[in-house]
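Engineer: Task: produce atomic coordinates for the following.
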Amino acid sequence: MDTSTVLGKVVTVLHAFTADDHGVTLAELGRRTGLAKGTLHRVVNDLIDVRLLDKDASGYRLGGRMFELGMRASVERRLLEVAIPFMEDLYERTHETVHLGVPEGTEVVYVSKIGGHRPAPAPSRVGGRMPMYCTAIGKALLAFSSPALFVDVVDAGLARKTPRTITAPGRFRDHIDRIASTGVAFEHEESAVGLVCVAAPVLLGDEDPVAAISVTGPATRFRPEKHAAAVKAAAAGVASTLARRAALRTL
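Structural biologist: The predicted structure is shown next:
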């Protein structure tokens, strides 16, 4: 690892811990990493500030945030394993672009995408982000999330992306309420001119949705309402499979 960069130093420190460590002194970390004491002290303090490390009387140890990130990576890996077959089925039905997105604050992060032979020029990419308020996936997530998230989304601003973006908070509230009652969200050229979309949330019990699945196509040929039932069934299939696997792990 190149320790001449800040990232290199951070990774070197984190890699210095083992599963058996319950408290590591600064001197021991220095021995394991080879970093100068002053540099090491700055790095560990920064890592403590962001909860990647904790410190007590016995020394330093990996922090709670590391556990959270590990759990999240594990959950997203399981989500992808389960969702991709359902996404492939949707693609076979529609021959349009299929997305899987997860919530991240007031945005959607796209974690998987299956494109058609003639994919629409969707402004999405795996790892990319889009605002919740103007995307079908985002609205599907928002409609089944806590009321506080709706407030956060509105407070962040409903900026106009296209002439069809819903920017009035009251109208947007009514729109989200309709999605909550039907279980499916539509987007008609709200994030990009010429694109339409249908999405449904992946719901596990009474929790906030873990993800949503969508199909996107050009307004000239794709009729999202025609595929609403299939998208909703795919999202329900992902949810039931995740729940079944979770139940088996607890046995």
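
Engineer: alpha carbons only for contacts and neighbour counts from here, please
Structural biologist: Noted.

Engineer: Quick one: end-to-end length of stretch 53-64, please.
Structural biologist: With C-alpha to C-alpha, to the nearest Å as the measure, stretch 53-64 spans 8 Å from end to end.

Engineer: Any idea how far that stretch is from the middle of the chain?
Structural biologist: 28 Å (C-alpha atoms, centre = their mean, to the nearest Å).

Engineer: What of stretch 177-184?
Structural biologist: Using C-alpha atoms, centre = their mean, the offset of stretch 177-184 from its chain centre is 21 Å.

Engineer: Another sequence for comparison is provided below:
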Amino acid sequence: MPKPATPPSSVSARLLSVLGAFGPGSPRLTLSEISRRTGLPLTTAHRLVGELAAWGGLERDGEGHYQIGLRLWEIGALAPRGLGLRESAMPFLEDLYEATHQNVQLAVLDGNDAVFLERLSGREAVHVFTRVGGRLPAYATGVGLVLLAYAPHEVQEAAISLPLKRFTEKTIPNGAVLRRVLADVRRQGFALSDGQIELIAVSVAAPVHGPDDSVVAAISVVVPSENGDAYAHLPAVRAAARGISRALGAPSARRLPSPVHRETFSAPG
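Structural biologist: Next comes the predicted model:
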């Protein structure tokens, strides 16, 4: 991570920069690494790290490395799109896993990313990059496509206007294709994403509705691209999404579901 040109000026910004130095690829950092990543003087970093450690936001291991503390996990669990949603969803996610024995995921939209709140996976399930608390570009995942498709217009346009990183030859290549795919997802009521992050995996995803019937989350099943018909799991995925929506109080979840029509997209290579 390059050193910022100008270190944060306010105390709160400096504290946040210390926490922001940690990430999926850097869960443990030395004091010197924190200083270098934040651009803060070593003495300032030492003081702020000490205050965060005393509060419980950071923990120091036996080798002198710092890592995120449980206090932040406790606070993060209070987020209304986190713990409450996860608790409502878990019985249905567990049933979906028992019915499929594949990767089962629950995600919400944060900016242009899908953030994963839960993942259930068995030993024989196909490899996926997702992890609880992790994020992936929404356009490249089944859950993310569902979330973008039902997001406000300005959120969709922001995602469409960005350059899209291609993970495989099947990744959606540009905003024009993404716009068409999102329209298809809205019309179908589900997303089937084939090999966008890894060629070996296909996901089928459906929306979860909240008390005002807006889409607050999405769930998916991820299966192997070979010998794993993702579409065959669509009825179970939609039933689980409907159950979670009903648990959240969504009025539409009380109505009979509409018929399913099989449609997918094919992104140019």
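
Engineer: quick one: TM-score?
Structural biologist: The TM-score (TM-score structural alignment, normalised by the length of the first structure) is 0.68; 189 aligned residues with a C-alpha RMSD of 2.5 Å.

Engineer: could you pull out the strands for the second structure?
Structural biologist: 58-60, 66-68, 103-110, 113-120, 135-137, 191-194, 201-209, 215-224 (DSSP state E).

Engineer: how many neighbours does residue 116 of the first structure have?
Structural biologist: 15 (other C-alpha atoms under 10 Å).

Engineer: Aligned to it, what sits in the second structure?
Structural biologist: Aligning on TM-score structural alignment places residue 116 of the first structure opposite residue 122 in the second structure.

Engineer: list the contacts for that match?
Structural biologist: 101, 102, 103 (C-alpha atoms under 8 Å, 6 or more residues apart in numbering).

Engineer: now the strands of the second structure as JSON lines including distance to residue 95 of the second structure and mean neighbour count?
Structural biologist: What follows is the strands of the second structure, written out as JSON lines (distance: least, C-alpha to C-alpha, whole Å; neighbours: other C-alpha atoms under 10 Å):
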{"stretch": "strand 58-60", "distance to residue 95 of the second structure": "36", "mean neighbour count": "19"}
{"stretch": "strand 66-68", "distance to residue 95 of the second structure": "32", "mean neighbour count": "20"}
{"stretch": "strand 103-110", "distance to residue 95 of the second structure": "10", "mean neighbour count": "25"}
{"stretch": "strand 113-120", "distance to residue 95 of the second structure": "11", "mean neighbour count": "23"}
{"stretch": "strand 135-137", "distance to residue 95 of the second structure": "24", "mean neighbour count": "19"}
{"stretch": "strand 191-194", "distance to residue 95 of the second structure": "20", "mean neighbour count": "28"}
{"stretch": "strand 201-209", "distance to residue 95 of the second structure": "16", "mean neighbour count": "28"}
{"stretch": "strand 215-224", "distance to residue 95 of the second structure": "12", "mean neighbour count": "28"}
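
Engineer: Adding distance to residue 165 of the second structure, write those strands out as CSV.
Structural biologist: Converted to CSV, the strands of the second structure look like this (distance: least, C-alpha to C-alpha, whole Å):
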stretch, distance to residue 165 of the second structure
strand 58-60, 33
strand 66-68, 29
strand 103-110, 18
strand 113-120, 13
strand 135-137, 9
strand 191-194, 16
strand 201-209, 18
strand 215-224, 21
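
Engineer: circling back: now compare the contacts of residue 122 of the second structure with the first structure and keep only the conserved ones.
Structural biologist: Comparing the contacts of residue 122 of the second structure with the first structure on both residues aligned by TM-score structural alignment, their matches' C-alpha atoms under 8 Å, the contacts found in both are 101, 102, 103.

Engineer: ok, the residues you listed vs residue 230 of the second structure, which is closest?
Structural biologist: Nearest to residue 230 of the second structure out of those is residue 102 (C-alpha to C-alpha; 10.0 Å).

Engineer: could you list every residue that touches that closest one?
Structural biologist: Counting by C-alpha under 8 Å, 6+ apart, residue 102 of the second structure makes contact with 120, 121, 122, 124, 125, 126, 221, 222, 223.

Engineer: now for it: what does it line up with in the first structure?
Structural biologist: Checking TM-score structural alignment: residue 102 of the second structure goes with residue 96.
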